[in-house]
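Trainee: Following is a predicted model, sequence given first.
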Amino acid sequence: MAVKSEEISRSHGKSTPQKRRLRSNADVVIHESPVSSPSKRKSPRRCVDSSPNTPTNGIEKLEKECKSPVKKNTSNNFSEKPNWNPRDIKQTSAVKEALHLSTAPSSVVCREDEQKRVFDFCKTCIEQEKAGSLYVCGCPGTGKSLSMERVKQCLVDWAKEAGFQPPDVLAMNCTSLAKTSEIFNKMMEKTLPRKKIDGSTPPLQHLQNLYSQQQQSLNSKMMLIIADELDYLVTKDCAVLYDLFILTTLPFSRCILIGVANAIDLADRFLPRLKSLNCKPMVITFRAYSKDQIIRILQERLMAVPHLVFHPKALELCARKVAAASGDMRKALCVCRSAIEILEAELRESTSNLTSFSTDKRQKTSIACIKTQENDIVRIDHMAVALSKAFRSPIVDTIQSLPQHQQIILCAAVKFFHGAKKDTTVGELNKSYMEICKSAFIPPVGIFEFLNMCIVVADQGLLKLGQSRDDKLKRVILKVDEADVTFALQGIRFFRNCLQ
């Protein structure tokens, strides 16, 4: 009753419908408490990790933003978008820019767990005013550098909100150093920017003296050092690498060192030595992106574009191939941009061919047919050609160089083995081959010629034929991955329809 009286007094005695009153109440709550309050629900894990004085940080916000699954994103964000116009230069430029490597995404998705581990490590160091070292490793294109940039910003924001002194941040790419020992010069410039340093004393010795004396270290702020491409510091004696990690173990050190490198085995090679020096870092590994993660990242980037550019199956084909090959997100972005260029080239060629016969009414009708919904987006065949250029393999080249009937045999084998079956007989495979030929109005070959073609395909290493007195009872096994056959034949409409 008290709540209702307050609502009536706010509205000056005017009653409002219940639904509208509830919405206005929600707005009031949002404006009155922008920072998370104890009354809001928290997950058990978040309640354990967070302290009563710790406000909501950027990592938790990022976790909330990225809870929706891939299928939900596809249905909500892509099917409702209108098709783009690939002939529009502005639209094309906007799409290519969204998929460019130099374009930083609005949010770093699919790396929430890794980012939270790095963030919690740095947060603990700042709260306890203790130094520490962290080694972040993973294959190229797995979001390490983007995640460190995100964590750096979230850490500075958290320190300001929590009442801690924000750390000095030194982020560098080690490949830009003229020599490996120059990293200590940069650390000294960040630690003592206004103080004149004696040129006779090396910067490393200055830092060692600073972090060995309590009175001097108390006057300095915590320093977050993000050293990207850390494996560049690996030399014959590795003295610089060891000295850098040793700085975090000095009694009054203020350094939080995060080393980032592509070499996964770097920690294994140097951990024994670092462990003996009592400066073993905590290791966080960024694994290669999976198919679902690649689709999700591509969708996040394409959300900045108000049009439907790619067919969902085309994005799935790209994600499957890249995930199976390397999981490198940079490769997926390059392939998508290449697929757009292939579509542009196709449209230019078709338009030039058809406009030359503009006097024919049938040709005019064909020009109108080109501007259909299907042709205005990047299809599977465009993506297959782009992937073929990016991932040339001997198996794909062999399949694409086969005669048509031998390709039909492989297509029939893929369709036959699509279920739980792993092998079949020549006779059963011949039936599947005959069905494909009949559906496409292609005259099939006889059983003996069919057997000879199977032998030729087996000699190429694509099939395996067993032994039997009756040729029709010989066992047939597909020796290559079904995805390679699908990928090699996807650019041909006839085979694309057969394999769907």
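Mentor: Structure's in. What do you need?

Trainee: Please count neighbours and contacts with C-alpha atoms only from this point.
Mentor: Will do.

Trainee: And the strands in the chain, which stretches?
Mentor: Secondary structure of the chain (DSSP state E): strands at 132-138, 168-173, 223-228, 255-261, 282-286, 423-425, 463-465, 475-478.

Trainee: Indicate which one of these is closest to His206.
Mentor: strand 255-261 (14.0 Å; Cα to Cα).

Trainee: That closest one: how far from the chain's middle?
Mentor: 22 Å (Cα atoms, centre = their mean, to the nearest Å).

Trainee: between that strand and strand 132-138, how big is the angle?
Mentor: If you take axes from the mean of the first three to the mean of the last three Cα atoms, to 10 degrees, strand 255-261 sits at 10 degrees to strand 132-138.

Trainee: Now Asp423: closest residue in space, sequence neighbours ignored.
Mentor: Ile477 (4.8 Å; Cα to Cα, 6 or more residues apart in numbering).

Trainee: ok, Lys96 to Ile89 distance?
Mentor: According to Cα to Cα, to the nearest Å, Lys96 and Ile89 sit 11 Å apart.

Trainee: Which one of these two is surrounded by more residues?
Mentor: Lys96 (19 against 9; other Cα atoms under 10 Å).

Trainee: For the more buried one, list the residues it contacts.
Mentor: Contacts for Lys96 (Cα atoms under 8 Å, 6 or more residues apart in numbering) come out as Arg337.

Trainee: And for the one 3 residues further on?
Mentor: For Leu99, the contact set (Cα under 8 Å, 6+ apart) comprises Leu298, Arg301, Leu302, Leu333, Cys334, Cys336, Arg337.

Trainee: 7 Å instead?
Mentor: Arg301, Leu333, Arg337 (Cα atoms under 7 Å, 6 or more residues apart in numbering).

Trainee: now swap in Asp292 and tell me
Mentor: Val70.

Trainee: ok so, going back, can you flag which of the contacts of Leu99 belong to helices?
Mentor: Arg301, Leu333, Arg337 (DSSP state H).

Trainee: So which of those residues is surrounded by the most neighbours?
Mentor: Leu333 (22 neighbours).

Trainee: Relative to Gly141, how far out is the residue nearest to it when sequence neighbours are not counted?
Mentor: Spatially, and ignoring its direct neighbours in sequence, Leu333 is nearest to Leu99 (5.6 Å; Cα to Cα, 6+ apart). Distance of Leu99 to Gly141, computed by Cα to Cα: 14 Å.

Trainee: In addition, the following structure is provided for comparison:
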Amino acid sequence: MSANSLRKRAFVYSDDAGENLDVCPPSPTKKRTPSRRTSELFRRTAETHRLVGREAERKTIREFCENHILVPKAGSLYISGQPGTGKTALLKEVMRDMEREMKDVEHEVKTATINCMTVKDPRLVYQKLLIEMGYVAESKEKDAAIKSLESLVLKSNKKKIMYVVVLDEIDQLLTKDQDVLYKLFEWASTEGSKLTLFGIANALDMTDRFLPRLKARDCEPQLLNFNPYQVAEIRAIIMDRLFSLEDDTKDESNGKVEGKDKSETGKPRVAPLMQRAAIELCARKVAAATGDLRKALDICRQTIEMVELETRKKERLEKRQSLPQRGLAPLSEIRLANLENQVAGSSENATAARRQSGSFADAVSSKAAKLTLQDAPKVTVEHVKKALASAFGSPVVQKMKALNVHQKIVLAVLVMKIQSGKTVDCEVGKVFDHYTTTCRSSNKIGAVNRGEYQDLINMLEANGLITLGKSKEERLRKIGLVPRESEVLDATRGQDILDTILAKAGVKMDATDM
């Protein structure tokens, strides 16, 4: 065995390795700690037993389903709202709650759900819908899928059926002539149609800006807007997830925001694992910044993991201090040369070292797992402050988030040029040409003229986000990007138009300080 491999093994088993004492994955049979179970509840992918709040929106969606799916009668509902406001989750929950009612009606109900972000070409959505409904286009002609789908939803036949289509991120189907969206909304508004359409997107005024002909043709969908979450709602959702770990709240399912943090006597209940002040701070900061529930859940998960890490480090330190008292020498005192000789002569000593290291980590994790919800350390205000600073980034990122979309596109163009190594082309005129091409390729937003572009450049310079060099001609002035590329990407991430532009340009979205 080589000396290099011995050194690697000595490092893993050495007490000096610190965190490497937990390199061995825990046994599947080990009990998870309360912090670990709670952290999983706050993951974005976690399935909760109910959605708290949004009672007015829930009622509107349910009434629409009753009037159009159960009857049946074709129609369309456009659901808008900022990211993280619960649009998709609430619609899924209402549809899930109504499954039995849909099965009991005389007609058949077929549901197709598509996230339009996964559709490369808007016209391919017809074929994808056919597949989701269990059909295929009868021929390979270009418009075969359109004709097949139109025949299904518009032509009358003896079989009673209602096709329910849910298109998430529907604004991804926008094209120059909006032909795809016009067809779908018109089909859902045609007399005798068998299509009920749900469109979900972030833009509140999408139908007004991009589909003006819908009003003229009397095809305008019913509108439902989700406002950003308020402090009380975010606080109630966090408390609900924490209380869901306790046995006495497992059967509660009324879904109301009010009263969830009160006991039967009317006194405030003490939430496990998070101090009430920490919950309040998280709710207030997120509500003031974005109202994005996902951000609040991320912060809670991060702070709970912080506390668990601190607890494990403390227990590990206590365990190390107790080892010499029991006659066990710390592993760091095993010299590398001695370990090499022992392994060269026999594997028994190395095995003993591994066993001692493993038993040490087991003792630490088992102690943490024995903690109850009431005994486990709690997240404090200081933990939340650290997570908030990480979640909302630097003041520069916040400043860029407040810019209009054209200013953000200019910054994104600069990032594209830097990543492609074309910094020599960062001149006012060439950046304008690139900006115009980028807007044109997006099919979603028109470029401003040269005069307006110059105003954008001057405003970016005034905000300290770019630098402008000197030149006799304005178009030849050099532009320099002040923020880091990663900060620009953080400021533009999560906005549909910018995400599409950056994805088409092949920009590395995980850029760090490069």
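Mentor: Happy to help now that I have it. Predicted model, so just to flag it, every value in this text is computed and none were measured.

Trainee: Need the TM-score from the superposition.
Mentor: Here the TM-score for the pair of chains, by TM-score structural alignment, normalised by the length of structure 1, is 0.54; 298 aligned residues with a Cα RMSD of 3.1 Å.

Trainee: The residue nearest to Leu333 of structure 1 corresponds to which position in structure 2?
Mentor: Aligned by TM-score structural alignment, Leu99 of structure 1 pairs with Phe42 of structure 2.

Trainee: got it, and Leu347 of structure 1?
Mentor: Checking TM-score structural alignment: Leu347 of structure 1 goes with Thr311.

Trainee: burial count for that match?
Mentor: Thr311 of structure 2, neighbours per other Cα under 10 Å, totals 16.

Trainee: swap in the one 10 residues further on?
Mentor: Here the count is done by other Cα under 10 Å, and Gln321 of structure 2 has 12 residues near it.

Trainee: that older thread, tell me which of the contacts of Leu99 of structure 1 persist in structure 2.
Mentor: Among these, the contacts conserved in structure 2 (both residues aligned by TM-score structural alignment, their matches' Cα atoms under 7 Å) are Leu333, Arg337.

Trainee: Tell me which residues touch Cys282 of structure 2, please.
Mentor: Ala296, Val384.

Trainee: rewinding a little: want to throw the strands of structure 1 into TSV with distance to Leu204 of structure 1?
Mentor: Shown next, in TSV, are the strands of structure 1 (distance: least, Cα to Cα, whole Å):
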stretch	distance to Leu204 of structure 1
strand 132-138	17
strand 168-173	16
strand 223-228	15
strand 255-261	13
strand 282-286	23
strand 423-425	66
strand 463-465	63
strand 475-478	62
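
Trainee: Name the stretch among these that sits most buried.
Mentor: Counting by mean count of other Cα atoms under 10 Å, strand 255-261 has the highest mean neighbour count of the strands of structure 1, with a mean of 25.

Trainee: any idea of the angle that strand forms with strand 168-173?
Mentor: Angle, strand 255-261 of structure 1 to strand 168-173, by the same axes, to 10 degrees: 20 degrees.

Trainee: In structure 2, which residues correspond to strand 255-261 of structure 1?
Mentor: Here strand 255-261 of structure 1 aligns to structure 2 at residues 195-201, judged by TM-score structural alignment.

Trainee: now swap in stretch 436-447 of structure 1 and tell me
Mentor: Under TM-score structural alignment, there's no match for stretch 436-447 of structure 1.

Trainee: First residue to last residue on that stretch, what's the distance there?
Mentor: 15 Å.

Trainee: Contact partners for Pro122 of structure 2?
Mentor: Counting by Cα under 7 Å, 6+ apart, Pro122 of structure 2 touches Leu173, Val180.

Trainee: next one: Gln216 of structure 1
Mentor: Contacts of Gln216 of structure 1 (Cα under 7 Å, 6+ apart): Leu210.

Trainee: How about the one 3 residues further on?
Mentor: Contacts for Asn219 of structure 1 (Cα under 7 Å, 6+ apart) come out as none.

Trainee: Now check structure 2 for the residue matching it.
Mentor: Checking TM-score structural alignment: Asn219 of structure 1 goes with Lys159.

Trainee: show me the contacts for Lys378 of structure 2.
Mentor: Taking Cα under 7 Å, 6+ apart as the test, what Lys378 of structure 2 contacts is Leu273, Met274, Gln275.

Trainee: Now a ChimeraX select for only the buried ones of the residues you listed.
Mentor: With 16 or more other Cα atoms under 10 Å as the criterion, this ChimeraX line picks the buried residues out of these:
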select :273,274
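
Trainee: tell me which of the contacts of Lys378 of structure 2 is nearest to Thr500 of structure 2?
Mentor: Nearest member of these to Thr500 of structure 2, counting by Cα to Cα, is Met274, at 38.2 Å.

Trainee: Can you tell me what that closest one aligns to in structure 1?
Mentor: In structure 1, Met274 of structure 2 lands on Phe310 (TM-score structural alignment).

Trainee: same thing with Glu485 of structure 2?
Mentor: Aligned partner of Glu485 of structure 2 by TM-score structural alignment: none.

Trainee: Glu186 of structure 2 too?
Mentor: By TM-score structural alignment, Glu186 of structure 2 lines up with Ile246.

Trainee: Quick check: its match vs Met188 of structure 1, distance?
Mentor: To Met188 of structure 1, Ile246 of structure 1 is 16 Å away according to Cα to Cα.

Trainee: So the two - more neighbours on which side?
Mentor: Ile246 (19 against 16).

Trainee: wait, isn't that one in contact with Cys279?
Mentor: Yes: if you go by Cα atoms under 7 Å, Ile246 of structure 1 and Cys279 touch, sitting 5.8 Å apart.

Trainee: re the thing from before, the match of Met274 of structure 2 is in contact with Val378, isn't it?
Mentor: Yes: counting by Cα under 7 Å, Phe310 of structure 1 touches Val378, with 4.6 Å between them.

Trainee: shared neighbours, Lys96 and Ile89 of structure 1?
Mentor: With Cα under 7 Å, 6+ apart, Lys96 of structure 1 and Ile89 have no common neighbours.
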